[in-house]
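> with the sequence up front, the predicted model follows.
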Amino acid sequence: MLVPEVLLNPKLIDKIAWLHLHEGKLLSTRSRGKDRYYIPGGKREAGETDEQTLLREIKEELTVDLQPTSLVYRGTFEASAHGHAADVVVRMTCYSAYYTGTLQPAAEIEEVIWHSYQHRPQVSAVDQLIFDWLRQQSLLAD
């Protein structure tokens, strides 16, 4: 039986994220009590696939429904986990997708904002890597 890597390495935080761009800006969120912005998404629950995790997390956090047939894998990024010990790493597996509904903060999300590259210092380390990658792809405005 295969054991998920996150169980073998408790210092790895496995997250799935939604990269949603509009007019050169990336959708970002801030949770209550947090000092950084994060790309929307979250941790998988036991037995969930990437798709199941992303659909659930985005519905919980932003009240919209991602269209499963439109999911496109965009990349996986790793960096030190913000607010954790130095040896804790977050792995962010990113997808883009179309959605239906109206974006609005829900659950622990206090703020929804659109970021350009100039907002890079306000996001977590792994999000900074994603900002750099999006800019290199000419997808994120300065």
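The structure has been received and is ready for your questions.
> rest of the way, CA atoms for contacts and neighbours
Noted.
> so which residue is dead centre in this protein?
Central residue of the chain (Cα atoms, centre = their mean): Ala17, 2.9 Å from the mean position.
> for Leu103, which non-adjacent residue is closest in space?
Leu62 (5.4 Å; Cα to Cα, 6 or more residues apart in numbering).
> name all residues that make contact with Ser31.
Tyr37, Glu108, Ile109, Glu110, Glu111 (Cα atoms under 8 Å, 6 or more residues apart in numbering).
> what of Ile39?
By Cα under 8 Å, 6+ apart, the neighbours of Ile39 are Ala17, Trp18, Leu19, Leu27, Ser28, Thr29, Asp127.
> next, the one to line up against it:
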Amino acid sequence: MKLIDKHAWIEIQDGKILSTRSKGRTKYYFPGGKREAGESDFEALSREINEELSISLIEDSTRFLGIFQAQADSHPDGVQVKMTCYTGAYTGTIAAASEIEEIVWLKYQDKHLTSPVDHIIFDWLKERELIR
């Protein structure tokens, strides 16, 4: 089994969760990405979020949320993605950058618009009444 190791930032406001759609994609994904050599979790997540959303995460406010795993979207069967999720405050104004074409705030009923691992995260957040 191949495993893709990714980090994601979970931002919830008014019961909705921030999600992004990359250029050329149809599904929405939580912002974040893969670690580069030598990066800590925070360094990887912070770099990816800055590249995608033009904001800076505040390290002291960053909190581990959970690790979730599922079949990787747009990959052959058996390729799994492991998503290590964090929450945290930020500075700046969220704006699409780099490969991001669209930023949306999704409700639980919108989870079908996302990847398999995001479905699991949506359910987990809903069970804890963090999204509506």
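Structure received. A quick note: this is a predicted structure, and the numbers were derived from the prediction, not measured.
> quick one on the thing from earlier: what's the separation between the residue nearest to the centre of structure 1 and Leu129 of structure 1?
Distance, Ala17 of structure 1 to Leu129 of structure 1, by Cα to Cα, to the nearest Å: 13 Å.
> what does Asp50 of structure 1 give?
From Asp50 of structure 1 to Leu129 of structure 1 the distance is 20 Å (Cα to Cα).
> one more: Leu26 of structure 1?
In terms of Cα to Cα, Leu26 of structure 1 sits 13 Å off from Leu129 of structure 1.
> now swap in Tyr95 of structure 1 and tell me
15 Å.
> who has more neighbours out of those two?
Tyr95 (21 against 16; other Cα atoms under 10 Å).
> residue in structure 2 matching Gln104 of structure 1?
Applying TM-score structural alignment, one finds that Gln104 of structure 1 aligns to Ala95 in structure 2.
> that match reaches Ser54, doesn't it?
Yes. If you go by Cα atoms under 8 Å, Ala95 of structure 2 and Ser54 touch, sitting 5.9 Å apart.
> neighbour-wise, which of these two wins?
Ser54 (17 against 14).
> which residues touch the residue nearest to Gly101 of structure 1 when sequence neighbours are not counted?
Nearest residue to Gly101 of structure 1, sequence neighbours excluded (Cα to Cα, 6+ apart): Val64, at 4.8 Å. By Cα under 8 Å, 6+ apart, the contact set of Val64 of structure 1 is Ile58, Tyr99, Thr100, Gly101, Thr102, Leu103.
> now do Trp114 of structure 1
Trp114 of structure 1 touches Lys25, Leu26, Leu27, Ser28, counting by Cα under 8 Å, 6+ apart.
> ok, now Lys126 of structure 2?
Taking Cα under 8 Å, 6+ apart as the test, what Lys126 of structure 2 contacts is Tyr108, Arg132.
> which residue lines up with it in structure 1?
So, by TM-score structural alignment, Lys126 of structure 2 is matched to Arg135.
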